[in-house]
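K.L.:
no FASTA, just this:
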């Protein structure tokens, strides 16, 4: 078996050590006589898995006790609708900062429920930068302020937490969670699909300040109520047990590797390597995002001649570098270099890019 370096934006590469452990435990988990995907989610074996996963994530991200942690199905887009149902009154204002495709998606999900106000928007500039905080037009009566910490498609990332003292701060961290230390106490709610930085597709992490769970929100079924999921320890209905278990293995792997602080160092080195080869190519490659807003997780780039795109992708795949095609919204290339992407993978990509330029420049 020869594993390629997988630069997919999501589902994304997982640590090989985690995959090997899951492979070894697939037929029979921990002497239970059955696979982890076959045992009851309400049995003592899986409850222990779930509790360890939560404890490890709390340690990894330094999550305070006054925040609840949920592991839910449905993906981040579902959470975008649920936060309006749970935390805003019908028709109440909610402020949204839009810095890319997923910020726009978040508004689409809540429009039936709230007065979604775009208080800052980077679309006029092609989502190549983050609107300056001083230009944000925040509402005095907003239920919350929402932003997308890292835009997977456009490659724009907030470097730091915006100060919004008018309402609780909610954030989509799907593609940058646990990429660097984060002061969770600055937020009312954080949500993230696991399939980029925390584990496999199919499970979403929600971190919510407990006092916010007392908000009445809007008429909804109990299954759509965060408070009920907290009371049910994320088992109000049958959870995605395999995905939850795999995410737990990723948490343990990250802690063993040195935790979020160590991954922050690695992510800085990896992204610097990639941006250096792009910026030093004399225009053969280009990244159009403002340097201060460049993502460490998703690096979109373009070749000076689009006719070379197909050749680049074909030869990259032959070199063991896969999933580099850019999103259809932008085209070009995109390298997603999440926590599980080893530095050797980025080194291999950088070497290929230099060689490709020499042969085609």
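P.N.:
Looks like it arrived, so ask away. Keep in mind that what you see is a predicted model, and the values were worked out from it rather than measured. Residues are numbered from 1 along each chain as shown.
K.L.:
switch to C-alpha atoms for all contacts and neighbour counts from now on
P.N.:
OK.
K.L.:
Find the nearest non-adjacent residue to residue 52, please.
P.N.:
Spatial nearest neighbour of residue 52, excluding adjacent residues (CA to CA, 6 or more residues apart in numbering): residue 248 at 7.3 Å.
K.L.:
residues touching that neighbour, list them.
P.N.:
Taking CA atoms under 8 Å, 6 or more residues apart in numbering, we find residue 248 in contact with 49-50, 52-54, 56, 199.
K.L.:
Tell me if I'm right that residue 255 and residue 60 touch.
P.N.:
Yes: judged on CA atoms under 8 Å, residue 255 makes contact with residue 60 at a distance of 6.5 Å.
K.L.:
Once you drop chain neighbours, what's closest to residue 17?
P.N.:
residue 253 (7.9 Å).
K.L.:
three-state assignment of that neighbour?
P.N.:
What DSSP: H, G, I helix; E, B strand; the rest coil gives for residue 253 is helix.
K.L.:
my read: it touches residue 20, true?
P.N.:
No: assessed by CA under 8 Å, residue 253 is found out of contact with residue 20, at 12.0 Å.
K.L.:
re the thing from before, just the buried ones from the contacts of residue 248?
P.N.:
Listed as buried from these are 49-50, 52-54, 56, 199; burial here means 16 or more other CA atoms under 10 Å.
K.L.:
Below is an additional structure, to be compared with the one above:
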């Protein structure tokens, strides 16, 4: 039976990407060597890295003055690299707290300096995005998380600030069109819309670096990585290659504009069923709902075993909600086909008939 993969991450990737990646592990580009056993400085892999970076710039319409890096350590390392590279000695950073990952970013920033959490939705279990807030004027940068996988919320309008604007886009990058000139630094773990776990995309405005007055360890210094074209140390060759393949696939689909339309259709279908079906209730505020992670709960927990049995029998994988929230979470990233959404909706409707 075909599995319908709603996992939050590592998550679904296009089938054609997986096939090409599998072939590359045994024989990369017909050279009779595996992708994962050739030198990262070989002509073959340098071309992969250059193409991956070029596709990022093309698909996101990045202007001159922005550089692209493929690093390691996930968004969790970026939580620390951000203040190291942008928080001035004796400076202050402003943070927008909308969930678990922004909270972790705040914790790391506090190890280097003063942090002002100027807006938070913690008071209501992170089920909404704060709106009426005041951004301090005496800060070096503002940090926000665009999409919250655990709680199913997504920023629709980003903070307006004269300070530098930083965004963790791990779970919704390449899913919708955005004006990236509003950001000075963007980072994203690959394992949602871009590739497998193991590499992290960083987009940085060149002119903002080298102004903190602090000494930065080499491995945490964006300027060091830029000077070495993402190869200061051995890069995660497989993760970068699969990311390149996924970006090629996205371009073939018509790019970010085309995939955004599909993503909106998928989300609209599933949210409509959540709202229609009396056995379910959405977790996130409607105006802040994510198009990537649909979170919902049962209105009566005594029916949990019945629903779980139905979706498991339908070949659905990864629907269980995060342990901190409970309930259910359908992650519907770029590669999720609309057919899988329809299978889930059918299960929800079967559940309604069976329980009623």
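P.N.:
Thanks, I have it. Not measured: the values here are computed from a predicted model.
K.L.:
Superposed, how do the two chains score by TM?
P.N.:
The TM-score (TM-score structural alignment, normalised by the length of structure 2) is 0.97; 356 aligned residues with a CA RMSD of 1.2 Å.
K.L.:
circling back to that earlier point, counterpart of the residue nearest to residue 52 of structure 1 over in structure 2?
P.N.:
Matched by TM-score structural alignment, residue 248 of structure 1 corresponds to residue 244 in structure 2.
K.L.:
so residue 137 of structure 1 makes contact with residue 119?
P.N.:
Yes: applying CA under 8 Å as the test, residue 137 of structure 1 and residue 119 come out as touching, 4.8 Å apart.
K.L.:
Which one's more surrounded, these two?
P.N.:
Neighbour count, other CA atoms under 10 Å: between residue 137 of structure 1 and residue 119, residue 119 has more, with 18 against 14.
K.L.:
quick one: residue 165 of structure 2 from residue 81 of structure 2, how far?
P.N.:
15 Å (CA to CA, to the nearest Å).
K.L.:
ugh, wrong one, I meant residue 58 of structure 2
P.N.:
Relative to residue 81 of structure 2, and taking CA to CA, residue 58 of structure 2 is found at 25 Å.
K.L.:
Among those two, which residue is more densely surrounded?
P.N.:
Neighbour count, other CA under 10 Å: between residue 58 of structure 2 and residue 81, residue 81 has more, with 20 against 14.
K.L.:
Tell me who's in contact with the more buried one.
P.N.:
Here residue 81 of structure 2 is in contact with 220-222 (CA under 8 Å, 6+ apart).
K.L.:
Could you rerun that using 6 Å?
P.N.:
residue 220 (CA atoms under 6 Å, 6 or more residues apart in numbering).
K.L.:
and the helix or strand where it lies, how far from structure 1 on average?
P.N.:
Assigned by DSSP states H and E, residue 81 of structure 2 belongs to helix 74-86. By mean CA distance after the TM-score superposition for structure 1, the fitted helix 74-86 of structure 2 averages 0.6 Å away from its aligned residues in structure 1.
K.L.:
If you compare the directions of the helix or strand following that helix and helix 74-86, what angle comes out?
P.N.:
Scanning forward in sequence from helix 74-86 of structure 2 by DSSP H and E, the next helix or strand is strand 92-97. Angle, strand 92-97 of structure 2 to helix 74-86, by axes from the mean of the first three to the mean of the last three CA atoms, to 10 degrees: 150 degrees.
K.L.:
For strand 92-97 of structure 2, grab the matching residue range in structure 1.
P.N.:
So strand 92-97 of structure 2 is aligned with residues 93-98, judged by TM-score structural alignment.
K.L.:
any residues touching that stretch, and which ones?
P.N.:
114-121, 142-147.
K.L.:
Residue 11 of structure 1: what secondary structure?
P.N.:
Following three-state DSSP, residue 11 of structure 1 is assigned to coil.
K.L.:
That one contacts residue 197, correct?
P.N.:
No: using CA atoms under 6 Å, residue 11 of structure 1 makes no contact with residue 197, being 9.6 Å away.
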